[in-house]
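1. please find the sequence and the predicted model below.
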Amino acid sequence: MSEGPLYPPPGAPTPEEPAAGPPAQPAHPAYPAPGTTPPPAGWAPYPGAAGGPRPGLALGAAHKPGAFALRPLGLGDMYDGAFRIIRFNPKATVGAAVLVTAAAMVLPLLVTAVLSFTVGLALDESGEIETSASTSEVLAFLAAYGSLLLSLVLAQIGITLVTGMIVHVTRAAAVGRRLSLGEAWAATRGNRWRLIGLVTFLYVAFVVVLVVYVLLWVLVVALADGPWPVVVWGLVSVPAYLALTCWMWVRVYYLAVPALMIESAGVFGAIGRGWVLTRRAFWRTFGIALLTVVIANVAGSMLGFPFSLVGQLATVFTPEYALLALVLTQAVVSVVQNAFTAPFTGAVASMQYLDLRMRKEAYDVELLREAGIISE
């Protein structure tokens, strides 16, 4: 694999693709040279990141050797940096998201296509299974929808791994390096299963909280003598539950993935790092994270709307293949939405992690040193 070109300084034109050159060093920790200070634990330079000051770097751009400035970041800095990261690392961001989502969606497409042309799956005018369907047709419908549900789970696992790759892409972009798809994937080696375990554990934690809340609702409704206790309970508990969920999202979940991937802190260590970094920074972190999710979902919906509309029209004009058209539409919409939402939200979350470390731990000094802007 070849080393990617440096990020251009602000205002510079887009660099052209580099010519083939000598292979870069693999993305794993290198031994320090004799007489040098070894890097801190959990830190590893990216290919070509070290080696002294970069030639041609203007003094005015010294604080921004990569996609974003190495100083405390504002909202505009994060969004600008996220789009620059996606623009200069398309294969390791958009390409990775498209690849894993499309691979996951192959299963329901194949299952539904086979069943549509063999069993003859068909929907009635209301979009439901025909009431006269035989047992084999009902089982075929269950198989089609079950494969679609399984594909969504597999796509979510793939997007989780892509998010881990985007963390490394963002970390490399901070010092002016571009990671290829292979380099970004190699950088996650050793943390992939821990990343899946971390996300699974956090999802289970949210589900447990939801189940407890639902059981409390059942208990209140069963013990209430009239409607007013239920109304009061709803007015009090619904805002409290939403507040608890938002608090857990920011303090426990949001920065755990970047901490795990960059610091190799382990599952509970990553959760602890996110807890420490968001201390006294809850509202700022929550505001940026919430706005980012809203923007990503709105943009994803707008991107997927034309394909959904085409799918709805296809069900009208080809009712005998309506289910196949719906599954195909869902697959295309998922690919298109993940192609934007996963890289954008992953890059912004990674920059929030780096921003909090720069604010609280002077991490910008380490990044500037790695970029060759300052010496030891």
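-> Received the coordinates, thanks. Residues are numbered from 1 along each chain as shown.

2. switch to C-alpha atoms for all contacts and neighbour counts from now on
-> Will do.

3. count of residues packed around Ala314?
-> 18 (other C-alpha atoms under 10 Å).

4. tell me the SS of it?
-> Under DSSP: H, G, I helix; E, B strand; the rest coil, the three-state class of Ala314 is helix.

5. in what helix or strand does the nearest residue to it once chain neighbours are set aside lie?
-> Once flanking residues are discounted, Ala314 sits nearest to Ala325: 6.4 Å by C-alpha to C-alpha, 6 or more residues apart in numbering. Using DSSP states H and E, Ala325 maps to helix 322-361.

6. buried residues in that helix?
-> For helix 322-361, the neighbour count (16 or more other C-alpha atoms under 10 Å) marks 322-358 as buried.

7. same for the strand or helix carrying Ser151, what does it pack against?
-> If you go by DSSP H and E, Ser151 is part of helix 135-174. In this structure, helix 135-174 packs against helix 75-88, helix 96-118, helix 181-187, helix 192-223, helix 256-263, helix 322-361, with contacts taken as 3 or more C-alpha pairs under 8 Å, 6 or more residues apart in numbering; DSSP states H and E.

8. the second one vs helix 322-361, what angle?
-> Read it as helix 96-118. Put simply, helix 96-118 runs at 160 degrees to helix 322-361, going by axes from the mean of the first three to the mean of the last three C-alpha atoms, to 10 degrees.

9. now do helix 96-118: distance to the chain's middle.
-> 22 Å (C-alpha atoms, centre = their mean, to the nearest Å).

10. which elements pack onto it?
-> Using 3+ C-alpha pairs under 8 Å, 6+ apart, helix 96-118 sits against helix 135-174, helix 322-361.

11. ok, structure two:
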Amino acid sequence: MKDTPGWASPGSAPSDGQEPDNSGTAEPPEQPADQGGTNQPEPPSKWSKEQPPPGQWSAPSPQGPGQAPPPPPPGPGWGGRQPPGAGGYGGQGGGWGGRGYGGPGGPSGWGGNWGGPPPAAKPGVIPLRPLGVGEILDGAVSTMRTYWRTVLGISLTVAVVTQIAVILLQGLVLDDSASTDVLNDPNATAGELSRALGDTLLSSGVVVLIGLLGTIVATALLTSVTSRAVLGKSVTTAEAWHDARPRLPRLFALTFLLPLIAVAIITVGTLPGLLVAVAGSSSAGAALAVLGGLGAGVVALWLMIRFSLASPALMLEKQGVLKSMSRSAKLVRGSWWRVFGIQLLATIIANIVASIVVIPFAIIASALSGDGVAGFLGSGGSPGWTFLIVSGIGSVIGSMITFPISAGVTVLLYIDQRIRREALDLDLARAAGVQDYGSDSPRTTPGS
């Protein structure tokens, strides 16, 4: 019979192979009438001859040395008889709760001093059991706080390199002033508007691409750090890079494939409405395009959440792109709303914290650029170097916060789903060197 929390181990027979009677006491063996020709007096019994009915007797007085205590009567919810003080769940002896976790026949009984099961093993930033929402968020923050040198070092390095590239491109190559003037000109021709719009989209796409590349690198490195933090083991930046570098090409492919899938789905959804509008029915085509786009957006969101755990699956399980997407879909199946809610909550928290840092720097940058905040917002011109540098500093600080939270929550959510579905906590306990961690460990969840 497999031991589970809330159930005692099967009881053992009393010493010397004697079986207990119905009252729960063991009769001493009969003494021979004549041993060596002399009559020996019968040793006095430590038990009263008048025993109370079964199930109502209290704990006996302390036993003499070498004498086994009588087993308690069975009670509901227990796997068998077990003497108090024998090291089980309750009783006077060592066990999970000693006197505080009493059971039938124990000193505290069913209703006395119920303390619950012991806490799960916690070798690192999370306990090894199914996690609640708060524990996932706290684990991401604890990783950043405990291993701050490595986490902030990775985030700072990636953010600085990314922002330097963006500032140089925006200041030297991507000059949007001409395109902005054309877009604001009411007399511009359709060809000029198309070229200006294309240039603007190109420059914005380049900036987004650079930021995406930095996010991929930071996610890969922080995934390694968070997975070690679960085991209570630290990792240096060099070790994290050594672990993540072979997986980066596949992570790039996965990160670019998912947005392409979303864009393709939305394009397919809006295409019928666009065709109807081109055919001559503009109002009906616009309505159909809007409805098709909304429906396709819901489908794309559903797929993105199903594949949201593909990145840690690719990094930690060393899977291919398609296999990691399949693994993510398997782990998310049946928990879509929970995964969506936790990811959305983590994104909102990270963006709010980052905005608290970035917005003041943007205001200061606008004030220092010469035209002030209102002048910059109304001019529509290309930002100067002062604005780019000051706002870039704010973006670096914001990225140092968002990178660890986003990557940490995703990795811990992946580990939590594997604990719930595949009992990953057993493997984690063995990897962390936790002794005697097995089937009797509690697997309760304080929240969902």
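-> Okay, I see it. Quantities reported herein were computed from a predicted structural model and do not represent experimental measurements.

12. quick one on the thing from earlier: so the residue nearest to Ala314 of the first structure touches Leu313, yeah?
-> No - if you go by C-alpha atoms under 8 Å, Ala325 of the first structure and Leu313 don't touch, sitting 9.3 Å apart.

13. once you drop chain neighbours, what's closest to the alignment partner in the second structure of Val348 of the first structure?
-> In the second structure, the residue equivalent to Val348 of the first structure is Val409, according to TM-score structural alignment. In space, and not counting its chain neighbours, Val409 of the second structure is closest to Ala140: 5.7 Å by C-alpha to C-alpha, 6+ apart.

14. tell me the residue in the first structure aligned with the one you found.
-> Residue correspondence, TM-score structural alignment: Ala140 of the second structure in this structure matches Ala82 in the first structure.

15. show me what contacts the spatially closest residue to Leu356 of the first structure that is not a sequence neighbour?
-> Using C-alpha to C-alpha, 6+ apart and skipping residues adjacent in sequence, the residue nearest Leu356 of the first structure is Leu277, 6.2 Å away. The contact partners of Leu277 of the first structure, by C-alpha atoms under 8 Å, 6 or more residues apart in numbering, come to Tyr353, Leu356, Arg357, Lys360.

16. tell me the contacts of Phe206 of the first structure?
-> Residues near Phe206 of the first structure by C-alpha under 8 Å, 6+ apart: Thr245.

17. aligned counterpart of Leu195 of the first structure in the second structure, please.
-> Checking TM-score structural alignment: Leu195 of the first structure goes with Leu251.

18. what about that match, how many neighbours?
-> Counted with other C-alpha under 10 Å, Leu251 of the second structure comes out at 24.

19. distance of it relative to Lys330 of the second structure?
-> Taking C-alpha to C-alpha, to the nearest Å as the measure, Leu251 of the second structure and Lys330 of the second structure are separated by 19 Å.

20. mind putting the helices and strands packed on helix 96-118 of the first structure into CSV with distance to Trp233 of the first structure?
-> Formatted as CSV, those follow (distance: least, C-alpha to C-alpha, whole Å):
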stretch, distance to Trp233 of the first structure
helix 135-174, 34
helix 322-361, 35
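
21. aligned partner of Ala429 of the second structure in the first structure?
-> Per TM-score structural alignment, Ala429 of the second structure is aligned with Leu368.

22. hang on, that match packs against Gly176?
-> No - Leu368 of the first structure is not in contact with Gly176 according to C-alpha under 8 Å; the separation is 10.2 Å.

23. who's more crowded, the two?
-> Between Leu368 of the first structure and Gly176, counted using other C-alpha under 10 Å, Gly176 has the larger neighbour count: 26 against 21.

24. thought the match of Ala140 of the second structure was touching Ala347?
-> Yes - taking contacts as C-alpha under 8 Å, Ala82 of the first structure lies within contact range of Ala347: 5.3 Å.

25. off-centre distance for the one helix or strand Leu244 of the first structure maps to?
-> Using DSSP H and E, Leu244 of the first structure falls within helix 227-248. In terms of C-alpha atoms, centre = their mean, the centre of helix 227-248 of the first structure is set 29 Å apart from its chain centre.

26. next: stretch 269-279 of the second structure.
-> In terms of C-alpha atoms, centre = their mean, the centre of stretch 269-279 of the second structure is set 42 Å apart from its chain centre.

27. check stretch 243-252 of the first structure too.
-> 18 Å.

28. residues in contact with that stretch: which ones?
-> Phe206, Ile271, Gly272, Gly274, Trp275, Thr278, Arg279, Phe282, Thr285, Phe286.

29. now it: buried residues?
-> Under the neighbour-count criterion of 16+ other C-alpha under 10 Å, stretch 243-252 of the first structure has Met248, Trp249, Val250, Arg251, Val252 buried.

30. ditto for stretch 255-263 of the second structure
-> Thr255, Leu258, Ala262.
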